[in-house]
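>>> Give me coordinates for this.
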Amino acid sequence: MMKQSIISKKKKNKQSIPEQVPIQVILEILSRLPIKSLFHCQLVCKEWFSSISDPHFAKLHLSRSPISLLIKPIFRASRQLRLYDLQILHKTHPREAHLKLTSEINIPYAGQEIVNSCNGLLCLCHISVIYVCNPILGEYITLPYATYDGHYSVPTVTAFGFSLRTNQYKVIRFFIERVVESINPITELKTYRDDPKAMIYTIGGLWRNLGSVPYYLTNRSFNSFVNGALHWLNFTCDSPDFIRCFDFDSEEFRVVPEPPEFGLRKEFSDHIRVGVLRGSLSICDFSSPLRISIWLMKDYGIKESWSKELVIEDGIGKRGNFDCYEPIMILKSGEILMLVNKDALKMYNPKLGKFKKLNTYGIKSEFYGTAHVPSFVSLRDVAKREKFSFVC
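Model prediction:
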């Protein structure tokens, strides 16, 4: 009888432990866990599953979720995506740091291109078809076709972003329209010029025509969405500033000042990338075969706030300026994770002056990598009026 009473008491204490911890405290703890651990936590009980699936938790977790690397193989018919936890990849076996997402994601065409990622949502494109998905939850929507009513209008590039002011996700698509600039009165030969146009789509709304635009997206970078705007490089002879951006709040195009005394020759425009490091706009200049320079804009929009954060002169290798370097993140140790030529993940140690290649477990072919912040943001909440699909 006494033994049964002790067992009964143990069961009672075991059951009362979760009840002693307020759900708010549990959510605070859960929101700081990596995405892989949260999948296991969803299996603990119905209450945890419901809490993790709640939009308020998704927003809280997103604000704390670190940047990960999302990889898609290039030369394979597979639609698989793999997510790598960059916080632990350099100090554990790659098998533990990677998460294989649904390998048969139900999106037509295996050759879809990754456009970019924003707030845990991923935009993909195949010719004229645009998708927005959450690869973590296996959800996706297909956007309506965007056609520009102009002669010889050819869609070029697509970009995906988020408006902090309206709390809406938007997709902008650029078109190039050939316009007759002049006609030779004698030969009647026509001279054409390219006139960039754009249309914008608010998720849950309609395509809207922005008409002629001053710039169009070129030189896509690894991760360049910061301060509510997507940034890219556009070198022209008539402007000393070469950083352009599209603000998803105001839906306007702007020029962002370059670092003072930057000294980049425009013929090396293919050897520079704009990105985001430590929450700031950054520039990686690898135009010299002898060094790599990394700049940070500490106070957004202020030219004088540009700071040359690091100069790498060791360990670059013999290929020099034939390689493309795109910094992903700076670790607390000061080491820098970089995507090199979009098919290799390397870590640079400033103290040792060496690059170390990190193993991407399970990916043997060349891949396309992009920065991705994994989240539980559901498209059911973001795109309520869209045609919603779920991957089993």
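
>>> From now on I want contacts and neighbour counts done on CA atoms only, so please keep to that.
Fine.

>>> and R380, what is it in contact with?
F388 (Cα atoms under 8 Å, 6 or more residues apart in numbering).

>>> can you do 10 Å?
P55, E139, Y140, I141, E386, K387, F388, S389, F390 (Cα atoms under 10 Å, 6 or more residues apart in numbering).

>>> Next, the contact list for the closest residue to the fifth one other than its chain neighbours, please.
Excluding its sequence neighbours, the residue lying closest to E386 (Cα to Cα, 6 or more residues apart in numbering) is G204, at 5.7 Å. Listed by Cα under 10 Å, 6+ apart, the contact set of G204 reads L143, Q168, Y169, K170, V382, A383, K384, R385, E386, K387.

>>> here's the other one to compare against:
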Amino acid sequence: MERAEKKCGLGFHILEFPLHILCDIFFKLPAWSLIRCTTVCTAFKNLITDPSFRQLYISRAPTTCLVLSDRRYVSCIDCRLLCSASNSNHGTSSCLATIGKTPSSTTRSNSPISDHGSRRRFITIDCGRPVNLVNSANGLLCLRTFGFPHDRALYYICNPLSAELMVLPIAPTPINQNLRFSAFGYDALTNRYKILQLVVTSTNQMVAELFQIGDDKWRVIDNNVSSSVSARASSAFDPSLNGALHWITQSPRISELICSFDLNKNEFKWVAPPSHFDDDYLNEISGISVGVLKGCLCLCYVKGSDVFETWLMESYGEVESWTKAFSIDIKSYVGLRPQDKHRPIGFSSSGAMLLKADSGSDSNSHSLVSYSAETGMFRTVDIGGIASNIEATPHVLSFLSLKDMLNVRDNNKVVNVRRLR
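Okay, here's the model as predicted:
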């Protein structure tokens, strides 16, 4: 005992803690702290990199980051610091924060990002070419770019924290303007990541194509998918949940309003909407989209012209479990246009809703606001000078390398991208 006291002054060594206590401590640490812990000793490294710990960590980790893309630069924002304290007493004011121009990577001294904002924008990587944000799933981010031979899409998988990027094989079908839906998800049963895209061909047929990370090529699931699964524009802001992808369809049938794709069985399925949805009700709502709130499937839409509603499916797949999470009087959005209010970016783990809106009369200048259903308040999202034309999604940071998460053995398939911050 005396030797142990001389070691650490506590009477015991930290490795003498029961395993469940050590795990509980690590579960509470942010991803970047876990990376440091893996360098402390072999025991820490073995515990933190164990597959079971990794999956439990990601499933319990709060949504601490919002990933933003200005067509080339991908940044992570600490969601715990999103709201400006100076606006805490503004009630239901809109509290807009204008996003400035992106600085050149070679002129960082001229950056409009304040020190206050820089602490929130703690990771920025350069993808090297214009990209679009697809979505995040299980600690990884999916990006997409166009303009490759015959107008085919090229997808990337990214871990922003480790600044690693994996380029996937080019998608087989030319998409032109006929891409109806694409999303990235994770199948926990097989520990595989997958990308689904729905494309309408020149012969007006809907084709479903799937890529499983680790394979050499895409495969066609169905050469003639029913047009009822075709997604509406901006119909899914956080589509990945319970091993399935979700979106709002263009089908006029109520029973086919919400479509899902089972990533394990590679099957299309329908998710029943709330029981009060009928033809008359559907005609009263607009801007409907599907996402994830506190680990549950949710629907967001505007009813009439003055009420924003969010409904939560508390028990996945059970129509009786749909419950209204909150509603907002549109008039409370001071300074925001109605057409901007029904397009949420996502929800933080605390339940705060994040939205994007145009700032003033400049359609190329955007702002982000957050809304708390518990307090009924809107607050400024201080993101420290991200550029215009942003895209955003909730994201949970992963402390493991992209190679380890995707089980990639060929080092040439994963590249390190330039990290600006």
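
>>> what's the TM-score here?
Once superposed, chain against chain, the TM-score is 0.79 (TM-score structural alignment, normalised by the length of the first structure); 362 aligned residues with a Cα RMSD of 3.5 Å.

>>> rewinding a little: please pick the buried ones from the contacts of G204 of the first structure.
Among the contacts of G204 of the first structure, the ones that count as buried by 16 or more other Cα atoms under 10 Å are L143, Q168, Y169, K170, A383, E386.

>>> Would you mind giving those as a markdown table with secondary structure and distance to I312 of the first structure added?
Listed next are those as a markdown table, based on DSSP: H, G, I helix; E, B strand; the rest coil; distance: Cα to Cα, whole Å:
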| residue | secondary structure | distance to I312 of the first structure |
| --- | --- | --- |
| L143 | coil | 43 |
| Q168 | strand | 39 |
| Y169 | strand | 37 |
| K170 | strand | 37 |
| A383 | coil | 44 |
| E386 | coil | 47 |
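
>>> what's the most distant pair in those residues?
L143 and Q168 (14.9 Å; Cα to Cα).

>>> Run the chain-centre distance for the longest strand seen in the second structure.
Counting residues, the longest strand in the second structure under DSSP state E turns out to be strand 362-372. The chain centroid and the centroid of strand 362-372 of the second structure are separated by 17 Å, computed with Cα atoms, centre = their mean, to the nearest Å.

>>> Equivalent analysis for stretch 142-154 of the first structure, please.
25 Å.

>>> In that stretch, which residues are buried?
Quick answer for stretch 142-154 of the first structure (16+ other Cα under 10 Å): T142, L143, A146, Y148, S153, V154.

>>> for the stretch 201-350 of the second structure, what spans make up the helices?
Here the stretch 201-350 of the second structure has its helices, by DSSP state H, counting those that start in this stretch, at 279-284.

>>> Walking through it, point out its strands one by one.
All strands of the stretch 201-350 of the second structure, identified by DSSP state E, counting those that start in this stretch, fall at 206-212, 219-225, 240-241, 244-248, 258-262, 267-271, 285-293, 296-303, 307-313, 322-329, 344-347.

>>> The fourth one to strand 285-293, inter-axis angle?
Put simply, strand 244-248 of the second structure runs at 160 degrees to strand 285-293, going by axes from the mean of the first three to the mean of the last three Cα atoms, to 10 degrees.

>>> repeat for the first one
Here strand 206-212 of the second structure runs at 20 degrees with respect to strand 285-293, directions being taken by the same axes, to 10 degrees.

>>> I'd like to know which elements strand 206-212 of the second structure is packed against.
The helices and strands touching strand 206-212 of the second structure, judged by 3 or more Cα pairs under 10 Å, 6 or more residues apart in numbering; DSSP states H and E, are strand 179-187, strand 192-200, strand 219-225.

>>> can we see that at 7 Å?
If you count contacts as 3 or more Cα pairs under 7 Å, 6 or more residues apart in numbering; DSSP states H and E, strand 206-212 of the second structure packs onto strand 192-200, strand 219-225.

>>> can I get those strands in CSV with distance to I125 of the second structure?
Below are those laid out as CSV (distance: least, Cα to Cα, whole Å):
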stretch, distance to I125 of the second structure
strand 192-200, 22
strand 219-225, 31
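
>>> mind checking which of those is nearest E284 of the second structure?
Of these, the one closest to E284 of the second structure (Cα to Cα) turns out to be strand 192-200, at 28.1 Å.

>>> how about that closest one, aligned to which bit of the first structure?
Counting by TM-score structural alignment, strand 192-200 of the second structure pairs with residues 168-176 of the first structure.

>>> Show residues contacting the matching stretch.
Stretch 168-176 of the first structure is contacted by residues 153-163, 194-203, 216 when judged by Cα atoms under 7 Å, 6 or more residues apart in numbering.

>>> Show me just the buried residues among the residues you listed.
Looks like these have 153-163, 195-203, 216 buried, using 16+ other Cα under 10 Å.

>>> Neighbour-wise, give me the winner out of the contacts of R380 of the first structure.
Y140 (27 neighbours; other Cα atoms under 10 Å).

>>> Please say which position in the second structure that one maps to.
Checking TM-score structural alignment: Y140 of the first structure goes with L165.

>>> how about that match, secondary structure?
Under DSSP: H, G, I helix; E, B strand; the rest coil, the three-state class of L165 of the second structure is strand.

>>> List the contacts of the residue lying closest to it once chain neighbours are set aside.
Excluding its sequence neighbours, the residue lying closest to L165 of the second structure (Cα to Cα, 6+ apart) is C158, at 4.6 Å. For C158 of the second structure, the contact set (Cα under 7 Å, 6+ apart) comprises L140, L141, C142, E164, L165, M166.

>>> if we can go back for a sec, need the contacts of G204 of the first structure in JSON lines (columns: distance to I302 of the first structure).
Shown next, in JSON lines, are the contacts of G204 of the first structure (distance: Cα to Cα, whole Å):
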{"residue": "L143", "distance to I302 of the first structure": "37"}
{"residue": "Q168", "distance to I302 of the first structure": "27"}
{"residue": "Y169", "distance to I302 of the first structure": "27"}
{"residue": "K170", "distance to I302 of the first structure": "26"}
{"residue": "V382", "distance to I302 of the first structure": "33"}
{"residue": "A383", "distance to I302 of the first structure": "35"}
{"residue": "K384", "distance to I302 of the first structure": "38"}
{"residue": "R385", "distance to I302 of the first structure": "40"}
{"residue": "E386", "distance to I302 of the first structure": "39"}
{"residue": "K387", "distance to I302 of the first structure": "42"}
